[in-house]
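[1] Quick one, what's the 3D model for this:
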Amino acid sequence: MSSRMEGHDDHDGFYMKRYLKRHVKTCLQRPTTSGAEDFRTADAQSYLAFRSVDQKFIDELRFKEGILNMRCDNIAFIAKSDPLILSFAAFYAKRHRHNHLNKVTKNKIRELARLWKDMKKYINDKNFFAALKPENFKYFVLSTQNITGCNHNSQKFEKAPSLALHMGTTLRKVCEFAFSEIQQKNHIFISGLDILKKTKDIKVLKELIKNNWNAEVSSVANENLVENQWNKPTIIPLTSDIKKLNDYVKLRAEQCADKLKKTRR
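    Presented below is the predicted three-dimensional model:
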């Protein structure tokens, strides 16, 4: 064995020394005694979730380190079990190269997983990719309203109006990404698929979101955010307060200058 290469004790494989430590952190076959407790739990959940997804597909995604280390709950499991959400997460993470920005990607993953979890109550599509069709637009709207705490009587998003506001943009990006994957003949998505029909469905759904999301969701959410700002006004200092502060600063500056002159004598 070359002195520049080292073996991995947990499975057959050789890695450059400088890459071995990085690989051990993300390897699904490493023993559970290594790493922090939350990482071990996240790894176990990822391993279980990935069993329902094609392994070759998982290997090709090449996730950034730490992307899938999130709170281990049902939302995380749903995200890790869905091919489109996983693919979009890997794609979205490319925009945030620094590891400290992984939280942005994790939040996006969990938002989509929460949406998909709620949508499954209304539709029978097997995964998020299959749900990308125009007849499901009303369920995208309804589930967004559900997870953001929309009160239809008061016309308010009581939990997360900001999420309701940007969910439409996220869904448009997901549609664009799914369309791109179809055009690139990604085997995990096009297997047994009527490509022409699915391409048309995604295009129409994207147009529905583009044209109708504002009326259905965003306008009310934006009003709620503006109202919340009104309820928490920014306190601006009065002119008299600024004058008092200015006079005090000048006085203290003169006093300090006098003391400095006396010490020099």
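
[2] contacts, neighbours, all on C-alpha from now
    Fine.

[3] tell me the contacts of the residue nearest to Ala160 when sequence neighbours are not counted?
    Closest residue to Ala160 apart from its sequence neighbours, by Cα to Cα, 6 or more residues apart in numbering: Thr148 at 4.8 Å. By Cα atoms under 8 Å, 6 or more residues apart in numbering, the contact list for Thr148 reads Phe157, Glu158, Lys159, Ala160, Pro161, Leu163, Ala164.

[4] what's the answer for Gln45, then?
    Contacts of Gln45 by Cα under 8 Å, 6+ apart are Cys72, Phe77.

[5] could you measure it against Glu37, distance?
    13 Å (Cα to Cα, to the nearest Å).

[6] can you pull out the helices in this structure?
    Here the chain has its helices, by DSSP state H, at 17-26, 37-50, 55-61, 74-81, 83-93, 102-119, 137-147, 161-183, 187-190, 195-213, 219-231, 239-264.

[7] For the first one, name the packing helices and strands.
    Where contact means 3 or more Cα pairs under 8 Å, 6 or more residues apart in numbering; DSSP states H and E, helix 17-26 is packed against strand 5-7.

[8] Return the set of buried residues in the strand it packs on.
    By neighbour count on 16 or more other Cα atoms under 10 Å, the buried set for strand 5-7 is Glu6.

[9] ok, now which ones touch the closest residue to Thr33 other than its chain neighbours?
    Spatial nearest neighbour of Thr33, chain neighbours left out: Arg40 (8.0 Å); criterion: Cα to Cα, 6+ apart. Applying Cα under 8 Å, 6+ apart to Arg40 gives the contacts Thr32, Thr33, Ser34.

[10] Can you get me the start-to-end distance on stretch 134-154?
    Start-to-end, stretch 134-154 (Cα to Cα) is 28 Å.

[11] which parts of it are buried?
    134, 136-137, 139-150.

[12] Equivalent analysis for stretch 44-64, please.
    Buried residues in stretch 44-64 (16+ other Cα under 10 Å): Ala44, Gln45, Ser46, Ala49, Phe50, Phe57, Phe63, Lys64.

[13] swap in stretch 205-213?
    For stretch 205-213, burial by neighbour count (16+ other Cα under 10 Å) applies to Leu205, Lys206, Ile209, Trp213.

[14] these two touch, right, the second one and Val174?
    This means Lys206. No - at 9.1 Å, Lys206 does not count as touching Val174 under the criterion of Cα atoms under 8 Å.

[15] hmm, back to that, how much space separates the residue nearest to Thr33 from Lys203?
    From Arg40 to Lys203 the distance is 40 Å (Cα to Cα).

[16] next one: Trp230
    Taking Cα to Cα, one finds Trp230 at 39 Å from Lys203.

[17] Tell me which of the two has more neighbours.
    Per other Cα atoms under 10 Å, whichever of Trp230 and Lys203 has more neighbours is Lys203, with 18 against 10.

[18] Please give me every residue in contact with the more buried one.
    Residues in contact with Lys203 (Cα under 8 Å, 6+ apart) are Cys175, Phe179.

[19] And it, how close does it get to Arg62?
    28 Å.

[20] What is the neighbour count of Thr32?
    Thr32: 14 neighbours (other Cα under 10 Å).

[21] before we go on, could you also do this sequence so I can check it against the first one:
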Amino acid sequence: MVACRRPTTAKQSDDYHHCKFCQGLYARDSLWRHVRNCPQKSVEGEPRAGRNRISLDLPKPDQVHEAVWKIACEMNQDDISLVVRNERDILNLGESLYNARKPHEKRNDYIRQKMREMARLLIAARAITPVKSTEDLVMPNNFRHVIQAVRAVAGYELESNSYKIPSLALKLGHSLAKLAGIVQCNAIISNRHAIAESAKQFATLYEKKWTESISAAALGTLQQAKWNKPYVLPFTQDVSLLHKFLATERVKCMTDLEKEPNSKSFGNLAKVTLTQVVLFNRKRQGEVSKMELRTFASRNCSKLNPDIMMCLSEFERKLAQHFDRVEIRGKRSRMVPVLLTPDMIAAMELLMKSRNECQVHAENVYFFARPSSFSHYRGSDCFRKYANQCGASNPEALTSTRLRKQVATLSTVLNLKENEMDQLATFLGHDIRVHREFYRLPESTLQLAKVSKLLIAMGKGRLSDLQGKGLDDIEINPDDEVDTGDDDSSEETAEDLPQHKGSRTETSADGTFLRPAPDSKTLDNMESTSESTSLDNVNSSNTQPRHDSQQNTALQVITSQASSNGSKGKQAGKTRSKWTGDEVKAVERHMLHFITSCRVPGKKDCDSCIQAEPVALKDRDWAAIKYYIHNRIIALKRKMNS
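    Reported below is the predicted structural model:
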């Protein structure tokens, strides 16, 4: 072998490759430098490649798909690519993937990745197991060796039963299942029935044993990695800043491109417009980045149906006439609509008109094409660039995925109907199940904001006050003191309410006294006196003494009965006087929130009310105030139930 440059150290033949233009033999690590300036290179040439992405011009083996062989020759030139080119079954796997996928959707990158993954597995199997070829990987007697090789490649840790790269273990499992089918079909074609039967048995073995051997631990590692992971959503202020910054940059870039058309000004306007379209529509950046030129040029520009326009409001008709709509290819070959404003249309039309002047290849099918290349600009790179330049307080949160989650999260606050939720999910490019499971309000937020209210109410012993309410209707302060059984409790104690004949004492499971239950006669008297209190009088500061007298009558019934039975309650034997208007107003000025929240105050709250109104409440003690509020609550509840 005669190299164009003599090496200074000893080299192997695998360290050299031929230039596909001049056929000169150059070192593999420096071939990229020669290819850029090769004198035999055509005038138009090819897009500039990186250091390791040098396409080799090697003879294609028989019965190998030409496009797949080209992908194998364009790989990074290392030991993995060498295994790919020498293993026919790996090339057949690439051909199967190539035939199943449509063009212009990054299929070459996907095929390259899958073939390299299988080559990495084969290299690891050769190093630690007796397996020597790809066909040996799908033989039943080598199943345990395959498990060992997959664990080695994915970084399996025996003590924790986890993987460093769990996704790689799952991907290798899918590729092995497809490879077993390919080996079986090739063996049947070549009349190697024993190999075909072995591959079929491996497929059965894979179906029965792969989950417990590999998939279960890999999925567990993936799920555990999501625990306690913060859900960062972009701030509304940052999104507004990015919108304003992009609008200013678009005007500037359009002016530069009109004055001096070149690849730099074209690229700047393409990146700004791409970011604007993704940001406005909340689309996946990859879907908009891969928009094709013919898709934009063939968009539907016809007038809207007048019958449908009549069903819309005036504002909706103006919006429908303001925007343009283009349909692009989305995930899983779904149709995804994209709305374009007049400013976006003007910028995109300028980009389409300036392609030839800005060194954009005619074969480049992408709208947001890179000059002197066959690829397109990446939306993630554009977002990262402009998020850091716009002055956002949290630029890391400004990504297309998090913006989509922000829309779905805020849609839960709007309480959209079922059909409206379907429309939103369709516009975002996924079905309603994915929208609810992955894009809705995070479960942690629901637990913190809603379920916690129920737990606090249960801890404070106020669950009975929340009867008939939903989680959204509950309002409770977590800083309030937890109710106990002393005098400061909002629940009545044995000394607070006097006993009377025929009363029943309700107790909790631990024997704690809750409240006396009056007999049916007393309960009827209380109902008859409390039903006359209306809901309007609860929030009114001009409560009539007539209502107070009726409520006080009920208290006198209980007190007189308790006194006749020898009750030792604090209020037994005391003379009850009618509540005056000044006393009612004084209590409502300080204790009205207890009535409206249906919560009986404790001794400390009642004493505070007496201290605040010493003149009006000079003839009342804390227990009288407590009974008064208790009766007002009962009347309010009955009014609400009726």
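
[22] TM-score for the pair, please.
    The pair, once superposed, lands on a TM-score of 0.65 when counted by TM-score structural alignment, normalised by the length of structure 1; 197 aligned residues with a Cα RMSD of 3.0 Å.

[23] how near is the residue nearest to Ala160 of structure 1 to Gln155 of structure 1?
    From Thr148 of structure 1 over to Gln155 of structure 1 (counting by Cα to Cα), the distance is 12 Å.

[24] Please apply the same query to Ile236 of structure 1.
    The value you get for Ile236 of structure 1 to Gln155 of structure 1, if Cα to Cα is used, is 31 Å.

[25] Which one's more surrounded, those two?
    Neighbour tally, Ile236 of structure 1 and Gln155, criterion other Cα under 10 Å: the higher count belongs to Gln155, 12 against 7.

[26] The more buried one maps to what in structure 2?
    Structural alignment (TM-score structural alignment) places Gln155 of structure 1 against Asn161 in structure 2.

[27] Ile209 of structure 1 too?
    Match for Ile209 of structure 1 (TM-score structural alignment): Tyr206.

[28] which residues touch that match?
    Taking Cα under 8 Å, 6+ apart, one finds Ala177 in contact with Tyr206 of structure 2.

[29] Next, find the distance separating it from His174 of structure 2.
    The gap separating Tyr206 of structure 2 from His174 of structure 2 is 10 Å, by Cα to Cα.

[30] Please apply the same query to Ala154 of structure 2.
    Note on Ala154 of structure 2: its distance to His174 of structure 2, by Cα to Cα, is 14 Å.

[31] What separation is there between whichever residue in structure 2 pairs up with Lys56 of structure 1 and Leu91 of structure 2?
    Under the alignment (TM-score structural alignment), Lys56 of structure 1 maps onto Asp62 of structure 2. Using Cα to Cα, Asp62 of structure 2 is found at 12 Å from Leu91 of structure 2.

[32] Over to Lys252 of structure 2?
    From Lys252 of structure 2 over to Leu91 of structure 2 the distance is 49 Å, taken as Cα to Cα.

[33] more crowded one of these two?
    Neighbours around Lys252 of structure 2 and Leu91, counted as other Cα under 10 Å, are more numerous at Leu91. The numbers are 21 against 14.

[34] how about that one, what does it touch?
    Val64, Val68, Trp69, Val84, Arg85, Met115.

[35] Report the two of those residues separated the most.
    The largest distance within those, taken as Cα to Cα, falls between Val64 and Met115 and amounts to 14.1 Å.

[36] Aligned to Lys232 of structure 1, what sits in structure 2?
    With TM-score structural alignment as the criterion, Lys232 of structure 1 matches Lys229.

[37] can you count the residues close to that match?
    The burial count for Lys229 of structure 2: 8, using other Cα under 10 Å.

[38] Against Phe245 of structure 2, how distant is it?
    31 Å.

[39] Glu287 of structure 2 pairs with which position in structure 1?
    Using TM-score structural alignment, Glu287 of structure 2 has no partner in structure 1.

[40] neighbours around Glu287 of structure 2, how many?
    Counted with other Cα under 10 Å, Glu287 of structure 2 comes out at 17.

[41] just checking, Asp196 of structure 2 touches Ile189?
    For residue 196 of structure 2 the amino acid is Ala, not Asp. No - shown here, Ala196 of structure 2 and Ile189 do not form a contact pair, counting by Cα under 8 Å, at 9.4 Å.

[42] tell me the contacts of Ser143 of structure 1?
    Leu115, Asp118, Met119.

[43] out of those, who's nearest Tyr92 of structure 1?
    Leu115 (17.4 Å).

[44] Give me the aligned partner of the closest one over in structure 2.
    Match for Leu115 of structure 1 (TM-score structural alignment): Leu121.

[45] right, and that match touches Arg151 too?
    No - applying Cα under 8 Å as the test, Leu121 of structure 2 and Arg151 come out as separate, 9.6 Å apart.

[46] Find the residues that touch each one of these two.
    Here Leu121 of structure 2 and Arg151 share no contacting residue, scored by Cα under 8 Å, 6+ apart.

[47] how near is Met115 of structure 2 to Glu66 of structure 2?
    Counting by Cα to Cα - Met115 of structure 2 and Glu66 of structure 2 are separated by 15 Å.

[48] cool, and Gln321 of structure 2?
    On the measure of Cα to Cα, Gln321 of structure 2 and Glu66 of structure 2 end up 49 Å apart.

[49] try Ser530 of structure 2
    Note on Ser530 of structure 2: its distance to Glu66 of structure 2, by Cα to Cα, is 91 Å.

[50] cool, and Pro306 of structure 2?
    52 Å.

[51] and if you look at Ser162 of structure 2?
    40 Å.

[52] Name the nearest residue to the residue positioned nearest the centre of structure 1, ignoring sequence neighbours.
    When Cα atoms, centre = their mean is applied to structure 1, the residue found nearest the centroid is Lys108 (1.6 Å). Of all residues not flanking Lys108 of structure 1 in the chain, Ala89 sits nearest, at 7.6 Å (Cα to Cα, 6+ apart).

[53] That neighbour pairs with which position in structure 2?
    Mapped onto structure 2 by TM-score structural alignment, Ala89 of structure 1 lines up with Gly94.

[54] thought that match was touching Lys70?
    No - taking contacts as Cα under 8 Å, Gly94 of structure 2 lies outside contact range of Lys70: 11.1 Å.

[55] out of the two, which sits in the busier spot?
    Gly94 (27 against 16).

[56] how far away is that one from Lys178 of structure 2?
    Taken as Cα to Cα, the span from Gly94 of structure 2 to Lys178 of structure 2 is 11 Å.

[57] For Glu95 of structure 2, list the residues it contacts.
    His65, Val68.

[58] Could you rerun that using 10 Å?
    By Cα atoms under 10 Å, 6 or more residues apart in numbering, Glu95 of structure 2 lies in contact with Val64, His65, Glu66, Ala67, Val68, Trp69, Asp89, Ile111.
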